[in-house]
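Trainee: Everything below, folded, please.
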Amino acid sequence: MAKEHEIVRRRGRGGRERILAAATTLFETQGITATGMEQVASSAPVSKRTLYLHFPTKDQLVVEYLNHLIETGRTIDGVLDRQDLTPKQRLLELFTVPDPGEGPIRGCPFIDAAVEFPDPDSPVHAFTRQQKQRFTQRVIDLVRELGAPHPDILGEQLAILADGVASRSMVFNDPTCGHHARAAAEALLAAS
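Mentor: The predicted structure is shown next:
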């Protein structure tokens, strides 16, 4: 198997990239659980053998999909990296629901993945928990930068509001859910 991995690696990343692109499209349109590995291989298009050489388990594919979203800035964390905004503006921008285009609002991919992999010890659920902890810490760091007296508490409150917006906007397929949470976030920031 190690020799096969080396052969795939030397041929380039075309197959791996196609698998990841196909998985991303399928996971975002029909959900992770509803998407089978055979369907990913067919959509890539690659053989099932190639798919399993790159991603021996579906858990590994899902974790890599989530990593891909992080690396490409397609998660809520992306706004926290924007240097053109002040720390307060970055925090408030967490409550702007991105335009889904023609499809439904999908919400937070980490929450979606955690729901579809409910076992807290599964690799996917553990990865989503780690990412949510990282997200909360980044919010706390921005709150601390603003000089809030209790950044851990306020950061956690803002992270919970952001997760709530992602969930409610998905459930109701309504991007305006963020407006109410933004007003709550502004009140929390003003009170600190």
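
Trainee: use CA for all of it now, contacts and neighbours both
Mentor: Fine.

Trainee: Distance of the residue nearest the centre of the chain relative to Asp174?
Mentor: The structure's the chain has its C-alpha centroid closest to Pro109; by C-alpha atoms, centre = their mean the separation is 4.0 Å. Look at Pro109 and Asp174: by C-alpha to C-alpha, to the nearest Å, they are 17 Å apart.

Trainee: hang on, isn't the residue nearest to the centre of the chain packed against Tyr65?
Mentor: No: judged on C-alpha atoms under 8 Å, Pro109 makes no contact with Tyr65 at a distance of 9.7 Å.

Trainee: Can you give the distance from the helix or strand harbouring Thr136 to the centre of its chain?
Mentor: Under the criterion of DSSP states H and E, Thr136 resides in helix 123-145. Mean C-alpha position of helix 123-145 versus that of the full chain (C-alpha atoms, centre = their mean, to the nearest Å) differs by 11 Å.

Trainee: Second chain to compare with the first, below:
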Amino acid sequence: MPKPRERIVSTAMVLFHQQGYNNTGINQVIEEAKVSKASFYQHFRSKDELCIEFLNKRYDYWASELEKFTSEAKTVQEKILKSFDFLIDMNKREDFRGCSFLNILSEIPADKEEIHKVIRYHKNKLRECFSEDLQNDVISAHIYLLFESSILTSQLYRSNELIEKSKMIVQEILND
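Mentor: Now for the predicted structure:
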């Protein structure tokens, strides 16, 4: 059986992603992870600290999956277009759950500065990836915004239609 910290984190990975931050209580995490309250607080001082661990692990997982999905692209254009296909794939795998970062961002107040800082950090890493690949700040910002809005609107409408349209827009932008 995994150690208590691992059980807490893996339980939080599922619950925060599926239920969100506000709908996941410490007691539920403790119960489902099969740990004591003392054990939980030995590893995490607060729900916010656990949320930060979740966000860091979720980013690592998501970035790794994106990298695998786009790894066989032969050109930057193909890699960028495949990144939109990745969103479609994630929607199939995760039933249009959307972006864990944006979901949590919508749930937490502004005074949870540490969580906001972590969300911004990971979103900036994604922006930097587009920027490094495209070597054009305006085009990379445009494509990043299409990418982020595709995640959000596909979750809202439970449809990949706007991802497909964003991908066509990106193709036009990159062909110019």
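
Trainee: Contacts made by the helix holding Thr136 of the first structure with the rest, please.
Mentor: With C-alpha atoms under 8 Å, 6 or more residues apart in numbering as the test, helix 123-145 of the first structure has contacts from 59-60, 62-63, 77, 80, 87-88, 91, 110-111, 113-114, 117-120, 150-152, 154-156, 158-159.

Trainee: Next secondary structure element downstream of it?
Mentor: Following helix 123-145 of the first structure in sequence, per DSSP H and E, is helix 151-172.

Trainee: helices or strands next to the following helix or strand past that next one in the packing?
Mentor: Going down the chain from helix 151-172 of the first structure, the next helix or strand is helix 177-191, by DSSP H and E. Packing partners of helix 177-191 of the first structure (3 or more C-alpha pairs under 8 Å, 6 or more residues apart in numbering; DSSP states H and E): helix 87-93, helix 151-172.

Trainee: Could you save those helices as TSV and add columns showing distance to Gln137 of the first structure?
Mentor: Shown next, in TSV, are those (distance: least, C-alpha to C-alpha, whole Å):
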stretch	distance to Gln137 of the first structure
helix 87-93	13
helix 151-172	7
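
Trainee: Quick one: closest of these to Glu102 of the first structure.
Mentor: Counting by C-alpha to C-alpha, Glu102 of the first structure lies closest to helix 151-172 out of these; the figure is 13.9 Å.

Trainee: And the closest one, what's buried?
Mentor: 151-152, 154-159, 161-170 (16 or more other C-alpha atoms under 10 Å).

Trainee: Check which helices and strands the longest helix anywhere in the second structure sits against.
Mentor: Criterion DSSP state H: the longest helix present in the second structure is helix 47-70. The helices and strands touching helix 47-70 of the second structure, judged by 3+ C-alpha pairs under 8 Å, 6+ apart, are helix 4-19, helix 76-94, helix 100-107, helix 113-134.
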